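1. for reference, the sequence and a predicted model appear below.
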Amino acid sequence: MGGPLPLGDPAPADGRFPAGLLVDPAVPFSAYLHVPFCRVRCGYCDFNTYTATELRGARQDQYADTLIREIELARDVLDQVGGVRPMDTVFFGGGTPTLLPAGDLARMLQAATDAFGIRDGAEVTVEANPDTVTPQVVQTLLEAGVTRMSIGMQSAVPHVLAALDRTHDPENVTTAVRFAREAGLDVSVDLIYGAPGESLADWERSLDAALALEPDHISAYALIIEDGTKLARQIRRGEVPAPDDDLQADMYELADRRLADAGFDWYEVSNWARAGGHESRHNLAYWRGSDWWGFGPGAHSHVAGLRWWNVKHPAAYAQRLSLGESPAAGRERPDEQARTLERVLLRSRLADGLDIEDIAETHRERVAELISDGLVDAASALRDRRVRLTLRGRLLADAVVRALTE
């Protein structure tokens, strides 16, 4: 069910923005629609998700109508400050969005389109568990306006999937990709590396399987042990080993080499795409600091420098909206120091890099040290005045951020 929400300031029941908040209509606007339901909880997962036994009063069959109420509230709030703009990207995340009937996802997308509008050529992504993807589901989503499907593969090796508590049938990854491809959708597959007991050969097998699917996009994330998860407890009790940093570095280098050889370019530390505009434009909106409204329990939002987050449990979320109240639990307006930290943290991870002017003046001289350490590309810094990570820098991205902010 995820970690605790930030503290922040109380959010008003009507959801209205603070007086004087100025929304720039030229800033792109995105929508994130959170579907917090899962059949089982994966041992590594720290997302705000709930199995059927954890819903305690919330109902999946009423969820679409509940979320649509938040969309209507958002339209009213944004309209008051001149902030209604067509959506550039939409992302259904979870949880497992495809646990809901595809028709419910279509209704939610239509409600958002009716409220805000949607730009021609907008990217609309649905995350999917491969076991839930059928030709009928894909066709319904396609007709609703979905353009992209992100399929949770994680691994092609059974014992690695078991270590992650993933229950999907690996064979269904192939069929899910085929169904999405045949419908004309862009396809992304997600991988995780560094699971307990996973060898470099296991990881290479998963990479080979992912590349054989010929997707447009691949995300590969190092396993991170989050406090409060089942996997964290297993490691603490000594039942399974903790991830090996050196092995994970070897896995990353192998992935980068194999993906590059297959025609994929890295555009963010953990993301690779084929040429021709197959990057996740929605995730780029986050990394570049655009505006977005996150709908659903526990979802976070950002508009014009204001950040807020919703109550976490689906029952509490539904109750607030049934009373005509905002589901926001708290909000904040980060100061300049916090915004600088965030810019460095997010934009330094991108292949196009971070403008040196976005670094606090007191820390800009540290770029030279990072170049000497082989973490930042010298030509980019000197010629373009941008911090672009080398391969070694990507492996030590957190150290780069610390050097530029602390």
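-> Happy to help now that I have it. Residues are numbered from 1 along each chain as shown.

2. C-alpha only now, for contacts and for neighbours.
-> Will do.

3. ranges for the strands of the stretch 201-350 of the chain?
-> Using DSSP state E, counting those that start in this stretch, the strands of the stretch 201-350 of the chain run over residues 217-222, 264-268, 271-274, 291-295, 300-303, 306-310, 328-332.

4. give me the neighbour count for the closest residue to Val303 other than its chain neighbours.
-> Leaving aside its chain neighbours, Val303 sits nearest to Asp291 (4.7 Å; criterion: Cα to Cα, 6 or more residues apart in numbering). If you count neighbours by other Cα atoms under 10 Å, Asp291 ends up with 24.

5. go on, the one 10 residues further on?
-> Using other Cα under 10 Å, Ser301 is surrounded by 21 other residues.

6. same question, His300
-> 21.

7. surely it meets Asn310?
-> Yes - assessed by Cα atoms under 8 Å, His300 is found in contact with Asn310 at 6.6 Å.

8. what's whichever strand or helix holds Val77 packed up against?
-> Element membership for Val77 (DSSP states H and E) is helix 63-80. Other elements packing on helix 63-80 under the criterion 3 or more Cα pairs under 8 Å, 6 or more residues apart in numbering; DSSP states H and E are helix 102-116, strand 291-295, helix 314-322.

9. against that first model, consider the following:
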Amino acid sequence: MHRIKYLALFISVAIVFFISCNKNEEEDYTYSISKVWWTDSIDANLDKYATSKRLNINVRIQENVSRKINARIFCKPHDASSFTFYSFMGERDVQGGDIDNHLSIAIGNPNKELSRGLYDFKIEIYEVSADRVEAFVGPEENSLLINQRFEESSNDKNYSIQVLWKDKRDRNANGYWQYARLNINVDVDAAMQKSVKAKLYYKSSSESNYKLYYEFPVFQIYGQEVQDTISYMIGSQSIELLSGTYDFRIELYESSSNIMVALADETTPELNDVKFEAEKDDEYYYTISNISWSDRIDLDADTYTQFRRLNFKVDVDKNNERTIFAKIYYRHPDSTDYSKYDSTANFKITGNSATNVKFVNIGLSAIQLDSAKYDFLISIYEPTDSDVEAFQISSGSTVDTLLAKQRFELPSRDIKK
């Protein structure tokens, strides 16, 4: 009997404990939608019906917690009686403590387009994997969700923006560009010639607000048959960007209007989470040392050689493998300018390894040098993706005396007596 009594008591305690734990798991938090606004209206034909607009909201949690939420967007024609589901806004971690958490979605192109008319909208907030509405706002609560004008792209002038990154500079190969050229191709409906202007914005990927990076002067575009491309160099060759990930935004306007006709932003993969770093973080510093001459041929022993091998060592300040090449220049004593003598193929060096050595043959079967005292110059380059060679460092006669006044003569004059 006592055993049954104790068993019943244990079960009762367990049930109370389970209910208490379950209550904590389902704790109710106080959500609100503190602000609703529209941005990025695209209305190329200026008829006040947008093919696309961005719906923005700020969500708050009163308690100081972090939760994962999703927003559901519903819409209906203004004169309809019931809403239908339009789209999710996407999962988002939001922070409590009564701070604003921004969510947004494009209504219309490139998402589901709305036929020409007036529309009302409703927004519901849910915790992920839950079905309870935590907060909502609709036309009765906010007038910005009533009578919004939309139309399909087929009823508007269609501008489009395509982007491509070129001439990327990443010396240390860490995936962060020191600079890169952003190519922007703009098209408009066939058989149309338009005068347009564009603005380029940027922001850190962790921020919400864009800043102006560059404003392009007015330019002409010609339908879809011509590559109407403009470009701008991003990074150290203009406004330098510190190490981090960045989003970019391109706004297109007709030259006579301040109403946006096309937009590309972080929803375009090429403009989202682009990695840049400052020049100082992307640099390698090279040194040229151990310059020497060897394998000399001087048959007449007059100290003027018909052939010698120029040896040198190239080191880099970081213990990484680098691909470089060298150019050798020479200067006749009667000249003030250097002329190119030869260049090496690409070769690899690592840190200050003893294997970072190279040589170039001077004289004999290469370019033969007439009797004189020559100055030499060694220049180191990095190969790049573009046609521009990336000069790094040089060492010449003013730096190293072994490259100054070196005596050479033609093989025909170097005859053993």
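-> Happy to help now that I have it. The shown structure was predicted, so the numbers you read here are calculated from the model rather than taken from an experiment.

10. tell me how the two chains score on TM-score.
-> The TM-score (TM-score structural alignment, normalised by the length of the first structure) is 0.20; 145 aligned residues with a Cα RMSD of 7.4 Å.

11. residue boundaries of the helices in the stretch 151-300 of the first structure?
-> 158-163, 171-182, 200-212, 230-236, 245-261, 281-287 (DSSP state H, counting those that start in this stretch).

12. can you list contacts of the longest one?
-> Going back to what we said before, that points to helix 245-261 of the first structure. 193-194, 200, 203-204, 207, 211, 220, 222, 265-266, 272, 391, 395 (Cα atoms under 8 Å, 6 or more residues apart in numbering).

13. buried stuff in it?
-> 248-249, 251-256, 258-259 (16 or more other Cα atoms under 10 Å).

14. what angle sits between that helix and strand 217-222?
-> 170 degrees (axes from the mean of the first three to the mean of the last three Cα atoms, to 10 degrees).

15. okay if I get the helices of the stretch 151-300 of the first structure as a markdown table plus distance to Ser188 of the first structure?
-> Output for the helices of the stretch 151-300 of the first structure, formatted as a markdown table (distance: least, Cα to Cα, whole Å):
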| stretch | distance to Ser188 of the first structure |
| --- | --- |
| helix 158-163 | 19 |
| helix 171-182 | 9 |
| helix 200-212 | 10 |
| helix 230-236 | 26 |
| helix 245-261 | 13 |
| helix 281-287 | 12 |
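
16. helices of the second structure, residue ranges please.
-> Assigned helices in the second structure, in chain order: 2-25 (criterion: DSSP state H).

17. ugh, typo on my part, it should be the stretch 301-406 of the first structure
-> Under DSSP H, counting those that start in this stretch, the stretch 301-406 of the first structure gives helices at 314-322, 336-347, 366-372, 378-379, 391-395, 397-405.

18. got TSV for those helices, with mean neighbour count too?
-> Formatted as TSV, the helices of the stretch 301-406 of the first structure follow (neighbours: other Cα atoms under 10 Å):
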stretch	mean neighbour count
helix 314-322	19
helix 336-347	17
helix 366-372	16
helix 378-379	17
helix 391-395	19
helix 397-405	18
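
19. which of those helices sits closest to Arg119 of the first structure?
-> helix 336-347 (24.8 Å; Cα to Cα).

20. which strands and helices lie in contact with that closest one?
-> helix 397-405.

21. tell me which other helices or strands the helix it packs on touches.
-> helix 336-347, helix 366-372.

22. now the angle between helix 397-405 and the longest one, please.
-> When the same axes, to 10 degrees is applied, the directions of helix 336-347 of the first structure and helix 397-405 differ by 150 degrees.

23. just want the angle from helix 336-347 of the first structure to strand 264-268.
-> Helix 336-347 of the first structure and strand 264-268 are oriented at 170 degrees to each other (the same axes, to 10 degrees).

24. what's the nearest residue to Arg181 of the second structure if we skip its chain neighbours?
-> Met233 is the one closest to Arg181 of the second structure (Cα to Cα, 6+ apart), at 4.2 Å.

25. give me every residue that touches the one you found.
-> 179-182.

26. mind running it again at 10 Å?
-> Applying Cα atoms under 10 Å, 6 or more residues apart in numbering, we find Met233 of the second structure in contact with 165-168, 179-183, 214, 239.

27. done for today, thanks.
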